[in-house]
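> My questions are about this predicted structure, shown below with the sequence.
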Amino acid sequence: MPIAIKMPALSPTMEEGTLAKWLVKVGDSVSSGDIMAEIETDKATMEFEAVDEGVIAHIQVEEGTEGVKVGTIIATLAEDGEEVSDVEPAGDGASAPAPAPAEKDEAPAEPAKAEPRESAEPARTPAPAASSGDRVIASPLAKRIAEQKGLDLSAIKGSGPNGRIVKADVEDAKPGAAAPAPAPSAPVPSPTPAPAPTEAQDFGIPHEVEKLSGMRKTIARRLTESKQQVPHIYLTVDIRLDALLKLRSELNAALQPQGVKLSVNDLMIKALGKSLEAVPACNVQFAGDTMLKFKRADVSVAVSIPNGLITPIVTDAGSKAVSKISTEMKDLATRAKDGKLAPEEYQGGTASLSNMGMFGIKQFEAVINPPQGMIMAIGAGDKRPYVVDDSLQIASVMSATGSFDHRAIDGADGAQLMKAFKEMIEAPLGLVA
């Protein structure tokens, strides 16, 4: 009996994906565990393994196909002993086509009910002359004259400022003037479609069209939702780095025999993790009429990859040794760039850290990665005039900006987190205690 191979759900939230590449062809034998295809989700390209044994009889979804729904039959497998030529492509069953007739039956029903309402609307329009008059802008004198002459102010075009009806307009008007007709026609042009904000307009400029990857579409959607739905509050502090840089140099010398080399970013991850533990009011997530208060700090770290941005997670960052954080981050970043992260390695996290200091960016305000409650933006450290022990000196200083979801985190709590983060970095021995 032929076996239907369906589009798998490679993560708990996956609803569709792109069948990026087939690694088998019709006639190939496969066994359980063999890699059959590469499937691109919104964040990574993952390998799809065979579960059953047999021979590929049909490939029903070509490679490169986007938006393949989870559960869609993508291929048919012939079991041992079956002739491939005799096997029919597996179908999705009667459940898929069934909704179509239902929609066709229901579709005409709606307009049928709507038509009487539409015909009733015009019948009602002339009746409320008094209420429409209340909305007309007219001078008190013009209203009195109109009342004496029995004029409908809504039928008179005003010549005053902003269309205001004045004395001269009503004195020249005659009772029974049939001018209300334009009033109903005003709403008619309203459906005129305006260009959508995302509609491309090349203005005749030479260009090329590049199709968005699934990841880029997801980034666009999620960050747009974040800025539209999450009220951001931004708090910035300047942090002296000299002590941290000195400690990093000493730790790297001690860790060299183990092949571990700490980056400044590794120490920032540790500092954010410990700061979230110290200020638990910021280690939260807004959830409608409830709040999630996390008992450990899982820090998502922004990593730039060819198709966009991904945020692998350092779990329990506040409790891990910095050497462990460094080793994990190197592995996560490498596999992120290869598209080999498992969903649980980039989905979740209680807060995020984005470091653009290596690009020379001094300060920026990061967009919160929903549904998290905050993100820390790290700028470049450089030599600046800085007051140290009441005297002006040259110090290595960086700016850090926290973006907070103001629905869940008050400004005072955000300020406490920024203060804790600054203190952790300026007195960094606590990071290795």
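Structure's in. What do you need? Numbers count the residues shown, from 1 in each chain.
> going forward, measure contacts and count neighbours with C-alpha atoms only.
Will do.
> Output the contacting helices and strands for the helix or strand encompassing Val387.
Secondary-structure assignment from DSSP states H and E places Val387 in strand 382-388. For strand 382-388, the elements it packs on are strand 391-405, judged by 3 or more Cα pairs under 8 Å, 6 or more residues apart in numbering; DSSP states H and E.
> elements contacting the strand it packs on?
strand 232-240, helix 242-255, strand 374-378, strand 382-388, helix 411-426.
> putting a second one here so we can go through both:
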Amino acid sequence: MAIELKMPALSPTMEEGTLAKWLVKEGDTVASGDILAEIETDKATMEFEAVDEGVISKILVAEGTDGVKVGTPIALIGGEGEEAAPAAAPKAAPAPAPKAEAAPAPAAPTPAPVETPAAPAQPAAAPAPKGEGERVKASPLARKLAQAQGIDLSTLTGSGPGGRIVRADLGQAAGGAAAQPQAAAAPSAAAAAPAPAAAPAQPFSTDIPHEAVKLSNMRKTIARRLSEAKRDIPHIYLTVDVRLDALLKLRGELNAGLAGRKIKLSVNDLLIKALGVALEAVPECNVSFTPDQLIMYKRADVSVAVSIPGGLITPIVTDAASKSVSKISQEITELAGRAKEGKLQPHEYQGGTASLSNMGMFGIKQFDAVINPPQAMILAVGAGEKRPWVTGDELSVATVMSITGSFDHRAIDGADGARLMKTLKELIENPLGLVA
């Protein structure tokens, strides 16, 4: 019997995606774990893996198709020599040709069996399998993702063959689990609905030579979320100038000591650590705002803005305050590399309690970053440069950078934001506290 391959939910918030590229064709034999296609979500282009083995008997959705809803059949997979038709064959079997005349008679008794199919509700509610996690049927990929996202497989009902739990089932479960942290974004999305109504004014027209580039799902999502953030979140901006000389000296000493391990720390690595420590020191800023609750996090997970082809993504350094700077450096290097290849898993870029965006490498002196909801703050880091610096009554030259915190004023008072910026300044100017 042919098995339907459905558009997977590759992130908790994914509702539709673009089938960017098929990596198999009709007639190809595939095994569990083989890469079947590349799917563009609202965050990245991700690989779709097979969970069953068989032959691709029919491709239902052509590559390049936009707006494919999660759960939509995109291909059929069957056994050796099996074609797409067998999917419909079982329905035709109950009415063989010799009983063609008797067909009307069975039509009457059919209502009785029709209610029997409603019985699937019983297996779904059957508590027996739930108590025995090791007996839960799930694909290897589903087990791996469930462990990473903290989802109990015994609470799910599988949609795969024989009731097996597959990745699409995890997407639905993760969507429910993510409801609370994403609660702040939900009302914004609803409020954004009227905005497109004003958009269909007139098609763009110009006499200037140009090229029209189709918007990717990622770019559409960036546009929508940034519009919501600036429209719905009352931003307050607080800037401080920070002397970097002590931090640069410590970085040089640490890199000399880490050379044998082939680890090279960046200023950004130290700033991620500093932000994590500061958020734990000022927990009033490590929060998310929802319409009826203030979510106060017990851990500082720092999202780091990384530029990738076609947009921006924010891989997360979890528990940044508790990790060594060398560990943070290794993690962010590995995460940023996979982000640029489009290979991050959803739990590696969705969530976080605050963000850091560094444009100092481009020579940007100071800027105001847009908050990434449902987070309530983001730190914008400018370039370090030689500036006049007054120490006591003496004028000297120091390496100074400007850092600006953007705060959601609904959740964070100005005084609390100022305390966070003061704490950050102290940590950066006296950086031994970051390695103590």
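Sure thing, it's come through. Quantities reported herein were computed from a predicted structural model and do not represent experimental measurements.
> re earlier: tabulate the helices and strands packed on strand 391-405 of structure 1 (CSV), appending mean neighbour count.
Listed next are these as CSV, based on neighbours: other Cα atoms under 10 Å:
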stretch, mean neighbour count
strand 232-240, 19
helix 242-255, 15
strand 374-378, 27
strand 382-388, 13
helix 411-426, 19
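> how about the strand holding Val387 of structure 1, which residues of structure 2 does it hit?
Aligned using TM-score structural alignment, strand 382-388 of structure 1 spans residues 385-391 in structure 2.
> Check the mean deviation of the matching stretch from structure 1.
Average distance, stretch 385-391 of structure 2 versus aligned residues of structure 1 after superposition (mean Cα distance after the TM-score superposition for structure 1): 0.6 Å.
> can you tell me how far the aligned partner of Ala369 of structure 2 in structure 1 sits from Arg240 of structure 1?
Using TM-score structural alignment as the criterion, Ala369 of structure 2 maps onto Ala366 of structure 1. Note on Ala366 of structure 1: its distance to Arg240 of structure 1, by Cα to Cα, to the nearest Å, is 21 Å.
> With Glu79 of structure 1 instead?
Distance from Glu79 of structure 1 to Arg240 of structure 1, by Cα to Cα: 67 Å.
> do Met1 of structure 1 as well
Taking Cα to Cα, one finds Met1 of structure 1 at 70 Å from Arg240 of structure 1.
> Look at Lys273 of structure 2 and give its secondary structure.
helix (DSSP: H, G, I helix; E, B strand; the rest coil).
> okay but it is in contact with Val317, surely?
No. Using Cα atoms under 8 Å, Lys273 of structure 2 is not in contact with Val317; the gap is 9.4 Å.
> Need the residues touching each of the two.
Residues touching both Lys273 of structure 2 and Val317 by Cα atoms under 8 Å, 6 or more residues apart in numbering: Ile328.
> close enough to count as contact, Glu62 of structure 1 and Thr18?
No. Assessed by Cα under 8 Å, Glu62 of structure 1 is found out of contact with Thr18, at 10.0 Å.
> out of the two, which sits in the busier spot?
More crowded of Glu62 of structure 1 and Thr18, by other Cα atoms under 10 Å: Thr18, with 21 against 13.
> Can you check my assumption that that one lies in a helix?
No. Using three-state DSSP, the assignment for Thr18 of structure 1 is strand, not a helix.
> So it is in contact with Ile39, correct?
Yes. Applying Cα under 8 Å, one finds Thr18 of structure 1 in contact with Ile39, separated by 5.7 Å.
> The stretch 101-250 of structure 1: helices as residue ranges?
129-134, 140-149, 167-172, 182-185, 214-229, 242-255 (DSSP state H, counting those that start in this stretch).
> can these go into TSV with extra columns for distance to Asp413 of structure 1?
As requested, the helices of the stretch 101-250 of structure 1 are exported to TSV (distance: least, Cα to Cα, whole Å):
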stretch	distance to Asp413 of structure 1
helix 129-134	51
helix 140-149	56
helix 167-172	62
helix 182-185	55
helix 214-229	21
helix 242-255	25
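> Determine which of the ones you listed approaches Ser300 of structure 1 most closely.
Closest to Ser300 of structure 1 of those is helix 214-229 (Cα to Cα; 15.1 Å).
> chain center to the closest one, what's the gap?
Its chain's average C-alpha position is 2 Å from that of helix 214-229 of structure 1, according to Cα atoms, centre = their mean, to the nearest Å.
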